[in-house]
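Chemist: Pasting the sequence and the predicted coordinates here, then a few questions.
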Amino acid sequence: MKTPKSRMLDKIDLKILQALQENARISYVDLANTVGLSTTPCLERVKRLERNQVIKSYKAVLNPQYLRANLLVFVEVSLETQSPTIFDEFRKAVSKLPQIQECHLVSGQFDYILKCRIPEMSAYRQLLCDLVLTLPGVKESKSYVVMEEVKEDFSIHLPTLHELEQEC
């Protein structure tokens, strides 16, 4: 997949992105040392990556066990009809629900998949019945309660410079 943002990246940019994915709180001095630059050029590259939306934001990853968000549930949602208006209404309504961490329009037997974090099963039942099933256009849903989180990684596998150059 060719993207204008990936074509502008070079080997040092990839090193910066990898280092920031591993530790977004790294100092610019340490980051510069890690990627083999002096501080000012390193800072300029980071700012360019932010401006160009290669780096979208910085966030703390919180432990759900300490925050009453122990239960992780994925929900498949099918809509009654597939129209731009219904999709738009559904997206806007989902965006307002803080218990839904992610919402993805997907291909296949259903339209959307939701990732929800809630305190317990009774809270999920309330979320499903009072909110999800009342969202615009929802016909049906199917839920998958996570019994064990085997792997959760928020980093993106970075392509090599050679792979990026093949895109061009």
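Modeler: Structure received. All of these numbers come straight from a predicted model, not from anything done at the bench.
Chemist: use CA for all of it now, contacts and neighbours both
Modeler: Fine.
Chemist: can you map out the helices along this protein?
Modeler: 4-7, 11-22, 28-35, 39-51, 84-95, 121-126, 161-167 (DSSP state H).
Chemist: Mean neighbour count and distance to M147 added to those, as CSV?
Modeler: Converted to CSV, the helices of the chain look like this (neighbours: other Cα atoms under 10 Å; distance: least, Cα to Cα, whole Å):
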stretch, mean neighbour count, distance to M147
helix 4-7, 13, 37
helix 11-22, 17, 27
helix 28-35, 16, 38
helix 39-51, 15, 37
helix 84-95, 14, 24
helix 121-126, 14, 12
helix 161-167, 13, 37
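Chemist: Below is structure B, check it against A:
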Amino acid sequence: MERETRAPELSAHDWKILKTLQQDGRLSNSELAKRVGLSPSACWNHTRRLFETKVIRCVRALIDPKMVDRETAVLVGIVLDRSTKAVFEEFAEAARTLPQVLECYLVAGEIDYFLKIRVRDISAFNRFHSEKILSLPGVRQVRTFFVLDEIKTDGELPL
């Protein structure tokens, strides 16, 4: 699946809206309009366009993993057995189906993919590793890194 490479033209108001919503996605349109210096109707038009053009993909709650029993974060490096388009596509499709995989990156270098995984504990990861990761298509080698401390996880883009 190829991604659209051309971004829409963004106005100064669009940039203000993006920055403000990144900091607090729960703002009402009225409050957002005040903060970015627009009328509510103009703000709604800008925001709607940002969603329609997929500049804003979605708005979600950022949940504290400790509060929902998913405190263990694991980074997993995957090396595939072959470097073909079909093997890469099959792996990516299968990785997308696993809810424990929060993020999946195709990278350059000795490792083909990095996965960010959240589970309850090491025991749960061990089960996930043996039942799911090792059965992903094309996996030749798995390198596991348990996260000891999360230093920065706010996920805001520098705008």
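Modeler: That came through fine. Note that the structure is predicted; figures quoted are calculated from it, not measured.
Chemist: Compare the helices of structure 1 and report which one is nearest to V145 of structure 1.
Modeler: Judged by Cα to Cα, the one of those that comes nearest to V145 of structure 1 is helix 121-126, at 9.0 Å.
Chemist: mean offset of that closest one relative to structure 2 (after superposition)
Modeler: In the superposition against structure 2, helix 121-126 of structure 1 averages 0.7 Å from its aligned positions (mean Cα distance after the TM-score superposition for structure 1).
Chemist: what residues does that helix touch?
Modeler: L71, I118 (Cα atoms under 8 Å, 6 or more residues apart in numbering).
Chemist: picking that back up, and of the helices of structure 1, who's closest to N63 of structure 1?
Modeler: So among the helices of structure 1, helix 11-22 is nearest, using Cα to Cα, at 16.9 Å.
Chemist: post-alignment, the closest one versus structure 2, mean distance?
Modeler: Averaged out, helix 11-22 of structure 1 is 0.7 Å away (mean Cα distance after the TM-score superposition for structure 1).
Chemist: Off-centre distance for that helix?
Modeler: On the basis of Cα atoms, centre = their mean, to the nearest Å, helix 11-22 of structure 1 sits 18 Å off its chain's mean C-alpha point.
Chemist: Tell me what angle that helix forms with helix 39-51.
Modeler: On the basis of axes from the mean of the first three to the mean of the last three Cα atoms, to 10 degrees, helix 11-22 of structure 1 is oriented at 70 degrees to helix 39-51.
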